[in-house]
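S.K.: quick one, structure for this:
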Amino acid sequence: MRTKITTLLATSLLLVLAALLAGSPASAAPGSAVSFTAQARAAGLTAAQAGALQDEVNRDLASLGGKQVAPNRIQLEGATLYLAVPGEAHPRDLTAGTGATPFYDPCAGGGADHLHMCAYSKTYYTGSELDMYSCKRYYVSTWSGPGSWDNEQSDGTVAYMYGPTGAFVYKTPPAPSWDATGNWSSVHSIVNC
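M.R.: Sure thing, here's the model as predicted:
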């Protein structure tokens, strides 16, 4: 009898441990990568899409810093990075229906809202979006190739782009200004004012 109870307890303990190691949503801490992946799955993403999205978020967190606040959103000091689901043209709200507060994206709709500068990872204002609303240096080192930007900061404000060594690359025309077919290959960071 004692052997059966010991075996039953050991089996139960192993099942609980396996569930924890597998990162089951019920055991995921709020704000953890596992809970964000669960939100992405609840929003209709496949396991492969949710995994690819989290990999991209992890890469951007390592490069930019900040804090992941939603499956496809990183909050930086003075900026927000909205990530498009791999294979999609624009970021979308993956928190709807999960009880989280839906977000408003000032870069959506093909251009920046007034007093914002938006950088887009792809041309024609598509791909992931970096919304810069405070004067600072922001890194886009994970982006490469064709992209775009829209400077709708206060009238006359210019932004500066720098290469990986910190060397000056480009100065935007005064706001309002934009480039639907720019290139991020030589740009490592942006000072938006």
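
S.K.: from here on, contacts and neighbour counts on C-alpha atoms
M.R.: Will do.

S.K.: surely Leu94 is in a helix?
M.R.: No. Applying DSSP: H, G, I helix; E, B strand; the rest coil, one finds Leu94 to be coil, outside a helix.

S.K.: ok, now which ones touch it?
M.R.: Residues in contact with Leu94 (C-alpha atoms under 8 Å, 6 or more residues apart in numbering) are 39-40, 43, 70-72.

S.K.: where's Val57, which helix or strand?
M.R.: helix 47-64 (DSSP states H and E).

S.K.: what about the helices in the chain?
M.R.: For the chain, the helices identified by DSSP state H occupy 2-21, 33-42, 47-64, in order along the chain.

S.K.: where along this structure do the strands fall?
M.R.: In order along the chain, the chain carries the following strands (DSSP state E): 67-70, 73-76, 79-82, 117-122, 126-132, 137-139, 146-151, 160-162, 168-171, 177-183, 189-191.

S.K.: buried sites along the first one?
M.R.: The neighbour-count check on strand 67-70 (16 or more other C-alpha atoms under 10 Å) flags 68-70 as buried.

S.K.: which elements pack onto it?
M.R.: With contacts defined as 3 or more C-alpha pairs under 8 Å, 6 or more residues apart in numbering; DSSP states H and E, the packing partners of strand 67-70 are helix 47-64, strand 73-76.

S.K.: second chain to compare with the first, below:
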Amino acid sequence: MNLILGKPKLLLMAMTGILALAFSAQAGPAEAASSSYTAQAQRAGLTATQAKALQQKVNEVADQTHGRQTGPNTVAFRGGNVTVAVPGEKYARDLRDTYTPAASDSCPYGNFCGFTGSAYTGTEYDFYYCGSYDTHRYLLFGGSWSNNQTKHRRVKMYGSDGSRIYTTPNAFYHTASGDWGPVYSLETCIPAA
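M.R.: Below you'll find the model as predicted:
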């Protein structure tokens, strides 16, 4: 009697083991999305090596901003989004939009944008909600910025001790050669005095 009852148990245990192996072999949701974005990057003309390097950078940006990946080279975070520059390209461009060429100072109207490189090059951080942002984890040194907020709006930048170190002129204003090094946070949508 134990042998008869034991066979279904053995069969159940074997099936459970097979299912566990099958599920462990499948990629998790994050890995599947990452793989899909890498495939999109390759369809946009990137080599496998470029797509892999881009994905690594996107993963870093998502961690730094506490954001989530939304495209092959885009990350959304609280109050903004990031367009990661494609390896080997000067300007950031959204790989999901095949009709938009990379261009300098591409900051959308109403927003404040920070760039990792001078002259609006490199990865673009686009802050579109009014608020305060801790930038010391991702806008580290050098760079540039564009204040394209609505008319008469400014941005205040603060140092590590919380003191204001710079206020941009009224929109529209941009700086082709800035320094993110001393900037630890910023506040957007400041009305002109």
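
S.K.: which part of the second structure matches stretch 129-136 of the first structure?
M.R.: Aligned by TM-score structural alignment, stretch 129-136 of the first structure falls on residues 124-131 of the second structure.

S.K.: what do we get in the first structure for Lys156 of the second structure?
M.R.: Looking across to the first structure (by TM-score structural alignment), Lys156 of the second structure lines up with Tyr160.

S.K.: tell me how far that match lies from Ala108 of the first structure.
M.R.: If you measure Tyr160 of the first structure against Ala108 of the first structure using C-alpha to C-alpha, to the nearest Å, the figure is 22 Å.

S.K.: ditto for Ser32 of the first structure
M.R.: 26 Å.

S.K.: Gly110 of the first structure: neighbour count?
M.R.: Per other C-alpha atoms under 10 Å, the neighbour tally for Gly110 of the first structure reads 16.

S.K.: distance of it from Ala29 of the first structure?
M.R.: Gly110 of the first structure is 35 Å from Ala29 of the first structure, where distance means C-alpha to C-alpha.

S.K.: likewise for Ala52 of the first structure?
M.R.: Ala52 of the first structure sits 20 Å away from Ala29 of the first structure, going by C-alpha to C-alpha.

S.K.: do the same with Gln54 of the first structure
M.R.: Here the distance between Gln54 of the first structure and Ala29 of the first structure works out to 16 Å (C-alpha to C-alpha).

S.K.: ditto for Leu15 of the first structure
M.R.: Here the distance between Leu15 of the first structure and Ala29 of the first structure works out to 19 Å (C-alpha to C-alpha).

S.K.: list the contacts for the nearest residue to Thr150 of the second structure once chain neighbours are set aside?
M.R.: Distances taken as C-alpha to C-alpha, 6 or more residues apart in numbering put Gly110 closest to Thr150 of the second structure, at 4.9 Å, once the chain neighbours are dropped. Contact partners of Gly110 of the second structure, counting by C-alpha under 8 Å, 6+ apart, are 128, 148-150.

S.K.: going by distance to Gly162 of the second structure, which of those residues wins?
M.R.: For the contacts of Gly110 of the second structure, the residue nearest Gly162 of the second structure by C-alpha to C-alpha is Tyr128; the value is 22.2 Å.

S.K.: noted, bye for now.
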